[in-house]
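1. Sharing a sequence plus its predicted fold:
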Amino acid sequence: MKSLQARHAPLADTGYQLTVLSQAEVAGAHWPLFAHKLRETGLLPLRPTSLEVMQINVGKMCNQTCRHCHVDAGPDRTEIMTRATMQLCLDALAQTNIPVVDLTGGAPEMNPDFRWLVEQISALGRQVIVRCNLTIIVANPKYHDLPTFFAWHGVRVVSSLPHFSASRTDAQRGEGVFGRSIRALQMLNEAGYGVAGSGLVLDLVFNPSGAFLPGSQVGLERDFKQRLLREHGVVFNSLLTITNLPVSRFLEYLLESGNYDGYMQKLVDAYNPAAAANVMCRSTLSIGWDGLLYDCDFNQMLDLPVEARAPQHIRDFNEAALTDRAIVVNQHCYGCTAGAGSSCGGATT
């Protein structure tokens, strides 16, 4: 099934651009529009509070094809950020005090200029986060030194591990992924990651394998730490829980399995104004592999650029204009505002 395409419609009286997924709109016409929910809770138009994170998608190529992937990444994807576009990102970064650069993909390490980019960001004195899928570290000898490279540049490593059991992890990410992930975690530990006093941060990401919300981040972190240490000798710093948003492969799964209506109702019923006030798009600018600008990684995958009044490409970066933009919202935004909230940094409340 092809990913759903978006269309745009203005929201009356606000000049605000509302985006609705046509097929989802038909399937869920009885749900309140997310923009209206924001208005009810005094948050429309939703605007940035500051720019604290520049999140850069350096390409959609990946050594895995995960069932839940909202990027639709895989070995056959050819979209890749060029060094020229990376330089535009660096030029923009140098104009600001943005403290954190979050590198994602695909498997960002597969971009041939990945290490160069990390080095350049570090030279600007900014914190680098790498969204590592773990298995890339053991996939090929040329990646075996990644833990050492990460440590040398003080990279914060954030890695997805769906569960502390092999069966549940492999069901979501592919046969043998759990074993390779554990070996990668052990290699990161050997380089000092997750070890008390090292200063090298290793965080894990949990997202549910089905059409339900994640459990308590505190409780899940406790369980993960106990099981991984006892059974594999693995240590890490924090566990981040992320809600699966109805985007790309997960949206296709929901529609094909007949779970879409039920899952969307869960998200709508769990709307939390406190979580809505703290969504990551209020402090993050997302940059696509081609340099186009988005409010978040999920909007990027739905081809929903920042509002038309704001700069559309990183070559036209203007911090003041981007800080003043109205954030583009859609029905999938219910995922980030449900329950304890969800962001690339985990629960928000």
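-> Structure received. Residues are numbered from 1 along each chain as shown.
2. Going by C-alpha atoms from here, please, whenever you check contacts or count neighbours.
-> Fine.
3. Mind checking what secondary structure Leu185 has?
-> helix (DSSP: H, G, I helix; E, B strand; the rest coil).
4. In contact with it, which residues are there?
-> By CA atoms under 8 Å, 6 or more residues apart in numbering, Leu185 lies in contact with Leu134, Val234.
5. mind checking how far it is from Gly176?
-> Per CA to CA, to the nearest Å, Leu185 is found 15 Å from Gly176.
6. What segments of this structure are helices?
-> Using DSSP state H, the helices of the chain run over 22-27, 34-40, 83-94, 114-123, 135-139, 146-152, 166-173, 177-190, 217-232, 248-257, 260-269, 273-277, 297-301, 319-323.
7. Make sure Ile98 is actually in contact with Gln55.
-> No: with contact defined as CA atoms under 8 Å, Ile98 does not count as touching Gln55 (10.7 Å).
8. Compare these two (neighbour count), which wins?
-> Ranked by neighbour count (other CA atoms under 10 Å), Ile98 and Gln55 place Gln55 first, with 24 against 19.
9. ok, the more buried one to Ala92 distance?
-> Using CA to CA, Gln55 is found at 12 Å from Ala92.
10. List the neighbours of stretch 206-224 that are in contact with it.
-> Residues from elsewhere that reach stretch 206-224 (CA under 8 Å, 6+ apart): 68, 160-164, 168, 172, 238-244, 254, 259, 263, 266, 346-347.
11. go on, stretch 85-98?
-> So stretch 85-98 is in contact with 51-54, 117, 120-121, 124, 126, 289-291, 314-315, 317, 319, going by CA under 8 Å, 6+ apart.
12. Going by neighbour count, which of those are buried?
-> 51-54, 117, 121, 126, 289-291, 314-315, 317, 319 (16 or more other CA atoms under 10 Å).
13. Let me have those residues in CSV, extended by distance to Tyr16.
-> Below are these laid out as CSV (distance: CA to CA, whole Å):
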residue, distance to Tyr16
Leu51, 21
Glu52, 24
Val53, 24
Met54, 24
Leu117, 35
Ile121, 34
Arg126, 33
Trp289, 26
Asp290, 25
Gly291, 24
Ile314, 22
Arg315, 24
Phe317, 21
Glu319, 20
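14. Nearest to Pro32, out of those residues: which one, please.
-> Minimum separation from Pro32 among the buried ones among the contacts of stretch 85-98 (CA to CA) is found for Leu51, which lies at 29.4 Å.
15. Can you get me a residue count around the nearest residue to the closest one once chain neighbours are set aside?
-> The shortest distance from Leu51 to any non-neighbouring residue, by CA to CA, 6 or more residues apart in numbering, is to Ser283 (4.7 Å). Per other CA under 10 Å, the neighbour tally for Ser283 reads 19.
16. Got another one to weigh against that:
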Amino acid sequence: MGVSPEKLAGFYKTHVNVKRICEQIQFKCLETLQVNLGNVCNQKCSHCHVNAGPDGKKIMSRMVMEEIIAFLSRHKELTVDITGGCPEMNPDFCYFIEKACEVSQLVMVRTNLTVFLENGFEWLINWYRDHQVTVIGSLPCYTAENVDSQRGSGVFEASIKALRLLNEAGYGVGSGLELDLVYNPGGAFLPPDQQQLETDYKRHLDREYGVTFDNIFTITNAPIGRFRKSLEAQGRLEEYFRLLEENFNPLALHNVMCRTLISVDYRGILYNCDFNQALDLCMKDKHGEPVTIDRLDEILEQQIKIETGKHCFCCTAGVGSSCTGAIVK
């Protein structure tokens, strides 16, 4: 008789050093290329792991974009996941999106939503529609108080306006234009059940604001960047690390995003995930040198080592976490 996954997970949590398990995570195959266009943003959120803001200086050049497009043209099956900062504020953003859409089947953009209301960006939603871009918007709660405390005064109201505009353009209303939302906790705790949260979000946003969307993704806060500084200021950093480790779920190891995703920074340097990118924990070749996008084909033919650290427990706690939400059903 076989052992159930739940019993096996209990055994690992009781008898095995979970840090050693995380160090044994193996890269499976590349399914998603995540591209971080830089850390310029019109917001300055308290939880941001890349320390993005209006004063951001990291901006991907067109030269690096061209190297990424060249790679994507050889791997048209890949999902392209575009993030930042606020990726739309990269001066060559439209160039990159157009080229990516030409060679890739699925292009997703992670947006803070409020950028659609900024002067000079009002046309962007219809442009997304015309290019069939999947929109993933950040909305950490469905109440103004919680959103504004994390993202800034007036952000919730602006986000609702942006969501209505997206609905008017055909997003999130069953037309095939996908609109997803991202939830992250407003403090040092794990996300609630993703399915129940999606139900609550849909009911509340539709009833109160007439807003609809497709899916919600719950993402656990990584103890890095501004969130780490906030925890340190409160004297709660080690407490949060304990929370993540005590809720370690071995079942999440099979689906952690670093097994199928590679992240590219504004310089073209590669990472196992966007969190590693924020920590400058890059992928390295056998000589210990950072690997860049122009060498990705070469690296994919080798055994890719996944760089890990204590922050990795944010992806294996509870039902797990990834850029597309919970990973344990």
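-> That came through, no problem. Predicted model only: the values in this text are computed from it and were never measured.
17. rewinding a little: and the helices of structure 1 as TSV, adding distance to Tyr334 of structure 1?
-> Formatted as TSV, the helices of structure 1 follow (distance: least, CA to CA, whole Å):
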stretch	distance to Tyr334 of structure 1
helix 22-27	13
helix 34-40	7
helix 83-94	30
helix 114-123	33
helix 135-139	31
helix 146-152	34
helix 166-173	23
helix 177-190	30
helix 217-232	19
helix 248-257	14
helix 260-269	6
helix 273-277	9
helix 297-301	12
helix 319-323	23
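18. what about those, which gets the closest to Met61 of structure 1?
-> Using CA to CA, the nearest of these to Met61 of structure 1 is helix 135-139, at 11.5 Å.
19. any idea how far that closest one is from the chain center?
-> Its chain's average C-alpha position is 20 Å from that of helix 135-139 of structure 1, according to CA atoms, centre = their mean, to the nearest Å.
20. now stretch 125-143 of structure 1
-> On CA atoms, centre = their mean, the centre of stretch 125-143 of structure 1 falls 15 Å from that of its chain.
21. who touches it?
-> If you take CA under 8 Å, 6+ apart as the criterion, stretch 125-143 of structure 1 is touched by 63, 98-105, 107-109, 118, 121-122, 144-147, 154-160, 177, 180-181, 183-185.
22. Write a ChimeraX command that selects only the buried members of those.
-> Selection of the buried residues among those in ChimeraX, burial being defined by 16+ other CA under 10 Å:
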select :63,98,100,101,102,103,104,105,107,108,109,118,121,122,146,147,154,155,156,157,158,159,160,177,180,181,183,184,185
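23. What residue in structure 1 is paired with Ser321 of structure 2?
-> In structure 1, Ser321 of structure 2 lines up with Ser342, judged by TM-score structural alignment.
24. With Cys273 of structure 2 instead?
-> Under the alignment (TM-score structural alignment), Cys273 of structure 2 pairs with Cys296 of structure 1.
25. what sits against the residue nearest to that match when sequence neighbours are not counted?
-> Among residues not flanking Cys296 of structure 1 along the chain, Ser286 sits closest, at 5.1 Å (CA to CA, 6+ apart). By CA under 8 Å, 6+ apart, the contact set of Ser286 of structure 1 is Met54, Gln55, Ile56, Asn57, Leu293, Tyr294, Asp295, Cys296, Asp297, Gln300.
26. Pull up the gap between Arg226 of structure 2 and Val50 of structure 2, please.
-> Using CA to CA, Arg226 of structure 2 is found at 8 Å from Val50 of structure 2.
27. now Ala158 of structure 2
-> Taking CA to CA, one finds Ala158 of structure 2 at 22 Å from Val50 of structure 2.
28. thinking again about what came up before, nearest spatial neighbour of the match of Ser321 of structure 2, skipping sequence neighbours?
-> What sits nearest to Ser342 of structure 1 in space, not counting adjacent residues and going by CA to CA, 6+ apart, is Cys336, at 4.5 Å.
29. Help me confirm that the one you found comes into contact with Val268.
-> No: look at Cys336 of structure 1 against Val268 with CA under 8 Å: they stay out of range, at 10.7 Å.
30. To which residue of structure 1 is Met63 of structure 2 aligned?
-> Aligned partner of Met63 of structure 2 by TM-score structural alignment: Ala84.
31. picking that back up, the residue nearest to Leu51 of structure 1 maps to what in structure 2?
-> Using TM-score structural alignment as the criterion, Ser283 of structure 1 maps onto Thr260 of structure 2.
32. my guess is that match contacts Leu30, does it?
-> Yes: here Thr260 of structure 2 reaches Leu30: they are 4.6 Å apart, a contact under CA under 8 Å.
33. tally of neighbours for Val147 of structure 2?
-> By the measure other CA under 10 Å, the count of residues near Val147 of structure 2 is 22.
34. Can you find the partner of it in structure 1?
-> Taking TM-score structural alignment, the alignment pairs Val147 of structure 2 with Thr169 from structure 1.
35. Likewise for Val291 of structure 2?
-> Aligned partner of Val291 of structure 2 by TM-score structural alignment: Gln312.
36. So what's the residue count around Gly74 of structure 1?
-> Neighbour number of Gly74 of structure 1 under other CA under 10 Å is 18.
37. since we're on the closest residue to it other than its chain neighbours, how many residues are nearby?
-> With CA to CA, 6+ apart as the criterion, Gly74 of structure 1 has its nearest non-adjacent residue at 4.5 Å, and that residue is Cys62. Neighbour count for Cys62 of structure 1, taken as other CA under 10 Å: 23.
38. Which position in structure 2 pairs with Cys62 of structure 1?
-> So, by TM-score structural alignment, Cys62 of structure 1 is matched to Cys41.
39. Thought Lys57 was touching that match, still the case?
-> No: using CA under 8 Å, Cys41 of structure 2 makes no contact with Lys57, being 10.2 Å away.
40. re earlier: now do the match of Ser321 of structure 2 against Ala274 of structure 1, distance only.
-> Taking CA to CA, one finds Ser342 of structure 1 at 12 Å from Ala274 of structure 1.
41. Comparing the two, which shows the higher neighbour count?
-> Counted by other CA under 10 Å, Ser342 of structure 1 and Ala274 do not tie: Ser342 has more neighbours, with 29 against 16.
42. For the more buried one, give me its contacts.
-> With CA under 8 Å, 6+ apart, Ser342 of structure 1 has these contacts: Thr241, Ile242, Thr243, Ala275, Val279, Gly335, Cys336, Thr348.
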